[in-house]
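# I'll drop the sequence and a predicted model, then ask my questions.
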Amino acid sequence: MTSTKTFHIDKLKETFSEKENVKVSDIISFYRQFDDNIKRATVDWRIYDLVNKGILHRVSRGLYSLTESEGKAYIPEINKSLKYLSGKIHNQFPFIDTCIWSTKWLNEFMLHQPFRFYTMLEVENEVMESVFYALKEQGKEVFLDPSEEILNNYVVNSSEPIIITRLTTEAPTQKINKVVTQTIEKLLVDIYCDPVIFAAQQGAELKRIYQTVFDKYKVDTTKMFRYASRRNKRDEITDFINNQVKIRQ
C-alpha cells in the first residue's frame, strides 16, 4: 500500500504540477532531497506503485505526467454486418473469446484512404480452423491468417472478405452493442505488429495514424505497452512513439 508519508505525494504533486512531462531523473532528484542514498531500484518501485495508483501516468519510456492525456474515449461504430457476424459466431461457439472490427475504421486517421476493407475476426488459436470452416460453409469469403500472396491475389479481389487471425491472450478489448471489439490501444499495436495485413497503413501513414490518434483520443499508454509486450513489440513501439509521435498533454 502506498504510504503518503514515504512517497511524499502532496509534495510530488506540488513540485511537478506545472510540468507537462516528468523524467525519471526528475523523480530521482525529487526523492533524493529526502534521502541522499536512495537507490534507483527503490525509485523505480515507487514509480511503478504511483502509476498503479493513478498518481503518475506513463507517457512513454522514462517519461511520466501527473495528468492523463486529453482527448475523448475511442468508441467505434458497430454496423449491422459486424453485429450479425458476432451473433453468428457466438451462437455457434458460445464460449470462445473474439474481437471483431473493420479496417474501414482506420480511414479516420489516414491521408491516403484505401477503398477496400477487411472484416477482422480474431479468435482463440485453438478454434481458428473450426471458425474458418463454419463461416466457409455459410458461403462467407473467409481467409485464415492469409499470407502476403493470398492477400494480394485473392483477398483484395473479394467483395466482403473476412480475415481470421489469432486473438492474443489478455488483449485489451471493449464491448460495444454486445460486440467485443478493438480498443484504440489494441488497434495501434496491431497495425504496427502486422505489416502484411495492414500494408496500406505502413510508412508515413503509420506515423500519421499514431499522431492523429494521440491528438484526438485518450490513449492508455500503460495498457498499450502491456499489450505490446504480449506481442513482443514493446521496445520497437516505444522507440517508434518516442521518435515519431508528439504526445499532447
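On my side now, so go ahead.
# could you use CA atoms for every contact and neighbour count after this?
Fine.
# what's the spacing between E14 and F30?
11 Å (Cα to Cα, to the nearest Å).
# which residues of the protein fall in helices?
Using DSSP state H, the helices of the chain run over residues 4-7, 9-16, 24-32, 40-52, 80-92, 128-137, 148-153, 184-193, 204-216, 221-230, 234-244.
# show residues contacting the last one.
Spelled out, it's helix 234-244. 60-61, 189, 192, 207, 210, 225-228 (Cα atoms under 8 Å, 6 or more residues apart in numbering).
# adding another structure so you can compare the two:
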Amino acid sequence: MKNIDLARELKQRFRKQSQISSKEVTEVLHSLLPDLSVNTIAWRLNQLKKDKLLYQIGRGLYTFDYKPEFSPELSLKSKRLYNRVKALYTGEIVMWDTLLLNEIAGGDISKYWVFLALNKDELDALFGEMLSFSKKVYLQPDKETTARYLIPQDEAIILTALISETPTERSGDYLSPSIEGILVNAWFEHEQYLQPIGLDIHKLYAQAFAKYNVNKSKLLRYAARRDKRKEINELLKTIE
C-alpha cells in the first residue's frame, strides 16, 4: 500500500481527533499491513513523516495538519542590544522580548521590553555594568518595583536568572528561547509583568498552537522544570 493511501486511511480513522499517538498510528498500520514486522512498521511511520503526510508535534504525538515552525528572530533593535551586552558579558545569554510575543499573539503589547536570562551568579555584576544604558534596567524586580517603576516604562530591560534546560534556538550569533520556552516564560511572567501591559495569556497559547508547530511534550517538560506543569497543562486543555 502506498504512503498516500496509508495517510488517507489514517485520516479517515482519526477524522475526529486533532492529534494522534504513535500507538494509535502503529496499531492502524499493523491492521492494514499485518505481514510487516515491528521494525518495518516503524520505518513506514517514518516514511509518512518524511513525505509530509504526517507531522510530529511532540514525543509520540502526531497530526495531519501542517503548521510552520516558529523562528524566534530578534528585531534589529534587540540584536544591537544583545551585541552591546555581549561586549560586557561573555557568558551565555538567552534573550526574548515583547515583540516576539506580539508576533505570536497578534500585537496587543505596545511596550518594548527585553528579557535577558543569564547565570544567576553573574546578574549583579552585569546589572552594575548596564546602569549607564539609556534604557532602564531592572534586576529581577519584585511586584512592588514592577508596579511602581517598570510598568510606566515604554522601553525596559529585565535581567533574570537563566533556568537550566531552557529550550533554546540559535539564529546566527543570537540565542533565544524556542516557542515552547517563550510560552512557558510568558506564563511564568504573566501575572507580574505581562498581564498589566495587555497580554492575554490564553490568546497567546491559542494563537501559538493555531499558527505554529508547538512541541507539546517539550513545552510540558520545561513547564515541569519550572514547577508549573499542572497549571500549564490545564491551560492547554482549554484550547484543544
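That came through fine. All figures in this text were calculated on a predicted structure; none of them were measured in a lab.
# make JSON lines from the helices of the first structure and add mean neighbour count and distance to T173 of the first structure to it.
What follows is the helices of the first structure, written out as JSON lines (neighbours: other Cα atoms under 10 Å; distance: least, Cα to Cα, whole Å):
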{"stretch": "helix 4-7", "mean neighbour count": "12", "distance to T173 of the first structure": "33"}
{"stretch": "helix 9-16", "mean neighbour count": "13", "distance to T173 of the first structure": "32"}
{"stretch": "helix 24-32", "mean neighbour count": "16", "distance to T173 of the first structure": "30"}
{"stretch": "helix 40-52", "mean neighbour count": "15", "distance to T173 of the first structure": "20"}
{"stretch": "helix 80-92", "mean neighbour count": "14", "distance to T173 of the first structure": "14"}
{"stretch": "helix 128-137", "mean neighbour count": "16", "distance to T173 of the first structure": "18"}
{"stretch": "helix 148-153", "mean neighbour count": "13", "distance to T173 of the first structure": "25"}
{"stretch": "helix 184-193", "mean neighbour count": "20", "distance to T173 of the first structure": "7"}
{"stretch": "helix 204-216", "mean neighbour count": "18", "distance to T173 of the first structure": "17"}
{"stretch": "helix 221-230", "mean neighbour count": "18", "distance to T173 of the first structure": "11"}
{"stretch": "helix 234-244", "mean neighbour count": "15", "distance to T173 of the first structure": "18"}
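# hmm, back to that, how about CSV for the contacts of helix 234-244 of the first structure, with distance to Q138 of the first structure added?
What follows is those, written out as CSV (distance: Cα to Cα, whole Å):
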residue, distance to Q138 of the first structure
S60, 45
R61, 47
V189, 31
Y192, 32
K207, 38
Y210, 37
F225, 38
R226, 37
Y227, 33
A228, 34
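# buried stuff in stretch 91-100 of the first structure?
Buried residues in stretch 91-100 of the first structure, counting neighbours by 16 or more other Cα atoms under 10 Å, are found at 98-100.
# now swap in stretch 50-65 of the first structure and tell me
For stretch 50-65 of the first structure, by 16+ other Cα under 10 Å, it's 50-51, 55-61, 63-65.
# would TSV of the residues you listed with distance to Y84 of the first structure be doable?
Output for those, formatted as TSV (distance: Cα to Cα, whole Å):
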residue	distance to Y84 of the first structure
L50	43
V51	39
I55	41
L56	41
H57	38
R58	38
V59	37
S60	38
R61	41
L63	43
Y64	42
S65	42
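# biggest separation within these, which pair?
I55 and R61 (16.8 Å; Cα to Cα).
# which among the buried residues of stretch 91-100 of the first structure gets closest to K140 of the first structure?
Of these, the one sitting nearest to K140 of the first structure (Cα to Cα) turns out to be I100, at 15.2 Å.
# would you confirm that the closest one contacts K178?
No: proximity of I100 of the first structure to K178 does not meet the contact threshold set by Cα atoms under 8 Å, at 11.2 Å.
# what does I164 of the first structure align to in the second structure?
In the second structure, I164 of the first structure lines up with L159, judged by TM-score structural alignment.
# please apply the same query to F198 of the first structure.
Matched by TM-score structural alignment, F198 of the first structure corresponds to L194 in the second structure.
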